[in-house]
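Student: Here you go, sequence then predicted model.
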Amino acid sequence: MAATKVNLLDYLRSRTQIDFDSFDIEAAKDIEKFVDCTSNQFEYYAELEKPSRKELLGKSIQLAASIHEQFPTVTYEELVVEIGAIYLTMEIYPMASGDMHVMANPWYAYSKQKVVDTGKRLHRLCKEINPSFDPSRLVMKVPATWEGLQACRELRYSGIKTLATTLFTMEQAVLAGEVGCVSISPFVHELKALFDNTYKDGHPLLDLCVRAQQWYENQSLGTKVKACATMGLDELLQLAGVDALTIVPDDLRTLRSTHRPDEEVKALSLFTKKAAIKEKMEYPSYIDDQVKYRMDFDAAEGGNAQFKLGQAITIFCDFQKKAENLVKVAQAGCV
């Protein structure tokens, strides 16, 4: 008897929440049926540089000119990029059944106050651009530095939801849960590997997703694990059972068009083997112990985690700068 085959996208949807990792409106129309939608500085740059986005960029520039005096702590170009991100959010959110994720300026990764100010500003911009938008559907993505996560702690008390991104260790995951992030995004691969085909990351952090999810369950914390930065279908299948998978459009299309034997697919999931992680996971409370947190995080993976975090923040900062340069070019051309 021939083995029963399953559609890979349908299978993943039966095991985990599927989130859309793009602000490409046409791709969103093609995929459909995703829950959350996530974005970052690469997405803002990639979208705003498209000729088809000339009107949206011009609209962002005009609005920034009229309200910049309300936000004197940010440059005009920064504000235009944030407004552009919110315009993109409002365009795509009707297609999502869940939350919309907008990333804080990565240049603020090591400033608690600037991250806090950004969270409050993004909510004000949402109200300015679309008063009918439910602010509880907005989640700000924050780099998982000590300062960034302490900002998430403060924002929680203001009713602003946050996600800890650029996360590579259990130390970051533990602190993110303690400060009340609604979710975390463990990067399975170094971010550079996704942008540079010649750069290889030979140690994907698939098990980190399993450990973090187990930790939150064991500690009765509400923080969810949204795995991201995967490479290839097999890694996605290995993560079937994680709270959520953040997947780029090309991988979603490939999953949709691919079928594999049912038993083969199910056997790949690391979450059906959770019991295999038998050692007791013990971590101290980090929320009020900056010294202990920094020492443990700096030592994680022999120092490699610190390198990965810095690398990821640098890459996102580069795209932030490119997006701001688009604004300068547009202004010079009188968009």
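Tutor: Right, received. Where do you want to start? Numbers count the residues shown, from 1 in each chain.
Student: going forward, measure contacts and count neighbours with C-alpha atoms only.
Tutor: OK.
Student: distance of residue 195 from residue 272?
Tutor: Relative to residue 272, residue 195 is positioned 31 Å away (Cα to Cα, to the nearest Å).
Student: any idea whether the closest residue to residue 292 other than its chain neighbours is helix, strand or coil?
Tutor: Computed as Cα to Cα, 6 or more residues apart in numbering, the closest residue to residue 292 that is not its neighbour in sequence is residue 286, at 6.9 Å. For residue 286, the assignment made with DSSP: H, G, I helix; E, B strand; the rest coil gives coil.
Student: again, but for residue 101
Tutor: strand.
Student: Looks like it contacts residue 135 (just checking).
Tutor: No: checked against Cα atoms under 8 Å, the pair residue 101 and residue 135 is beyond contact range at 11.4 Å.
Student: ok, those two, which is more surrounded?
Tutor: residue 101 (24 against 18; other Cα atoms under 10 Å).
Student: what residues are up against the residue nearest to residue 53 when sequence neighbours are not counted?
Tutor: Closest residue in space to residue 53, ignoring its immediate chain neighbours: residue 47 at 6.8 Å, by Cα to Cα, 6+ apart. By Cα atoms under 8 Å, 6 or more residues apart in numbering, the contact set of residue 47 is 23-24, 53.
Student: Quick check: next helix or strand after the helix or strand residue 47 falls within?
Tutor: Counting by DSSP states H and E, the element that carries residue 47 is helix 41-48. Toward the C-terminus, helix 41-48 is succeeded by helix 54-67 as the next helix or strand (DSSP H and E).
Student: Second structure follows, compare the two:
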Amino acid sequence: MTSKLDQLKTMTTVVADTGDLDAIAQWRPEDATTNPSLLLKAAASDAYRPMLDAAIADSLTFSASETEQLAYATDLLAVMAGQKILDLIPGVVSTEVDARLSFDTEATLSRARRLIDLYDSRGVDPSRVLIKIASTWEGIQAARQLEKEGIRCNLTLLFSFVQAAACADAGAFLISPFVGRILDWHLAHSDKDMFAPSEDPGVLSVSRIYNYFKTNNYDTVVMGASFRNTGEIEMLAGCDRLTISPALLQSLQDDTGTLTRQLSPETARSNDHATAMTENRFRWESNEDAMATEKLAEGIRKFATDQVALENQVRKLSSAA
């Protein structure tokens, strides 16, 4: 029998949600996506140590403040990791801008351009890279400009319909709505200890976004992310892309049941009409959505904390160099 993972691959592009090179080599996904948390974990492995040492050595060759050297070293490490990942996959890799820049459009633009320049300097075709940016108003406006420059973007930490609508209006290449974190919030704020997959708030959110994009002919790719169980994945079968952890990839590989397609452009229906997004509307609707506001802030804090931890690791090794 064909596994559910193989069935899923016939209707959805499967992306590996990991920075672990061995896991990527094992699962051979089309694309891969990383974030500061995954990179921090990967940097502790033997496979990443040569890259970490090389990034530190390079950062120490130019005159700059320690803060600037640390930022450069971690950017270079992310690019080196992305290059290694691209050697293992046929598609694209997502590389994230420092989460501490999430509310600064100009700083996000500068950092994104540097990441692309670093890839280019190492012989990597920039078209194989997606720049990951938090889905704040400032981040979305940075993506609007980067897309005009031919730099494709992955808008992450996305929890609400208004974030998705703003990303589509900005012409973002791809969005990553977080399914599992939406579920987490609703479990914490209700008397329920579980939701059926068909009633999962994260699944319903992504389904609404997918149907809106397809009905209104937006080109922005929908990539569901942050899954808590295979039931969520199965209910989004047919979504443009799904980024899945190695553990859940294994569960899908081990399951030989029938997987039914749930989403498709042909059956997409939406009552949400396309509209130009204004900053006032974005901020008000975001403010009215407690879940999205809390999870976005929490996600930015978590990624920023892990970025600082990675920089501390680099600082420690730099001192020993």
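Tutor: Structure's in. What do you need? Given the structure is predicted, the values throughout are model-derived calculations rather than measurements.
Student: Give me the aligned partner of the residue nearest to residue 53 of the first structure over in the second structure.
Tutor: Using TM-score structural alignment, the partner of residue 47 of the first structure in the second structure is residue 42.
Student: Give me the distance between that match and residue 132 of the second structure.
Tutor: Distance of residue 42 of the second structure to residue 132 of the second structure, computed by Cα to Cα: 18 Å.
Student: about what we covered before: buried subset of the contacts of residue 47 of the first structure?
Tutor: With burial judged by 16 or more other Cα atoms under 10 Å, the buried subset of the contacts of residue 47 of the first structure is 23-24.
Student: out of the contacts of residue 47 of the first structure, who's nearest residue 148 of the first structure?
Tutor: Minimum distance to residue 148 of the first structure across the contacts of residue 47 of the first structure is 23.8 Å, recorded for residue 23 (Cα to Cα).
Student: What segments of the stretch 151-300 of the first structure are strands?
Tutor: Counting by DSSP state E, counting those that start in this stretch, one finds strands in the stretch 151-300 of the first structure at the ranges 161-167, 183-186, 224-227, 244-247, 259-261.
Student: Relative to the second structure, what is the average displacement of the fourth one?
Tutor: Meaning strand 244-247 of the first structure. Compared with the second structure after fitting, strand 244-247 of the first structure deviates on average by 0.5 Å (mean Cα distance after the TM-score superposition for the first structure).
Student: Just tell me the aligned range of that strand in the second structure.
Tutor: The alignment of strand 244-247 of the first structure onto the second structure (TM-score structural alignment) spans residues 241-244.
Student: distance between the matching stretch and the chain's centre?
Tutor: The chain centre lies 10 Å from the centre of stretch 241-244 of the second structure; the measure is Cα atoms, centre = their mean, to the nearest Å.
Student: and what of stretch 202-222 of the first structure?
Tutor: Put simply, stretch 202-222 of the first structure sits 16 Å off its chain's centre (Cα atoms, centre = their mean).
Student: now the end-to-end length of stretch 140-147 of the first structure.
Tutor: One end of stretch 140-147 of the first structure to the other measures 15 Å (Cα to Cα).
Student: so where is it in the second structure?
Tutor: Mapped onto the second structure using TM-score structural alignment, stretch 140-147 of the first structure spans residues 131-138.
Student: Now tell me what touches that stretch from outside.
Tutor: 94-97, 99, 102-105, 108, 112, 139-140, 143, 151-158, 163, 167, 279, 282-283, 300.
Student: cool, and stretch 305-321 of the second structure?
Tutor: The contact list for stretch 305-321 of the second structure, computed with Cα under 8 Å, 6+ apart, reads 36-37, 40, 52-53, 56-57, 70-71, 73-74, 98-99.
Student: try 7 Å
Tutor: The contact list for stretch 305-321 of the second structure, computed with Cα atoms under 7 Å, 6 or more residues apart in numbering, reads 36-37, 40, 56, 70, 74.
Student: Check which residues of it are buried.
Tutor: Buried residues in stretch 305-321 of the second structure (16+ other Cα under 10 Å): 305-308, 310-311, 313-315.
Student: Can you flag which of those residues belong to strands?
Tutor: Within these, no residue falls in strands by DSSP state E.
Student: out of those, which are inside helices?
Tutor: In helices, defined here by DSSP state H, the members of these are 305-308, 310-311, 313-315.
Student: Adding distance to residue 237 of the second structure, write the residues you listed out as a markdown table.
Tutor: What follows is these, written out as a markdown table (distance: Cα to Cα, whole Å):
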| residue | distance to residue 237 of the second structure |
| --- | --- |
| 305 | 33 |
| 306 | 31 |
| 307 | 33 |
| 308 | 36 |
| 310 | 35 |
| 311 | 38 |
| 313 | 39 |
| 314 | 40 |
| 315 | 43 |
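Student: Fine by me, we can end here.
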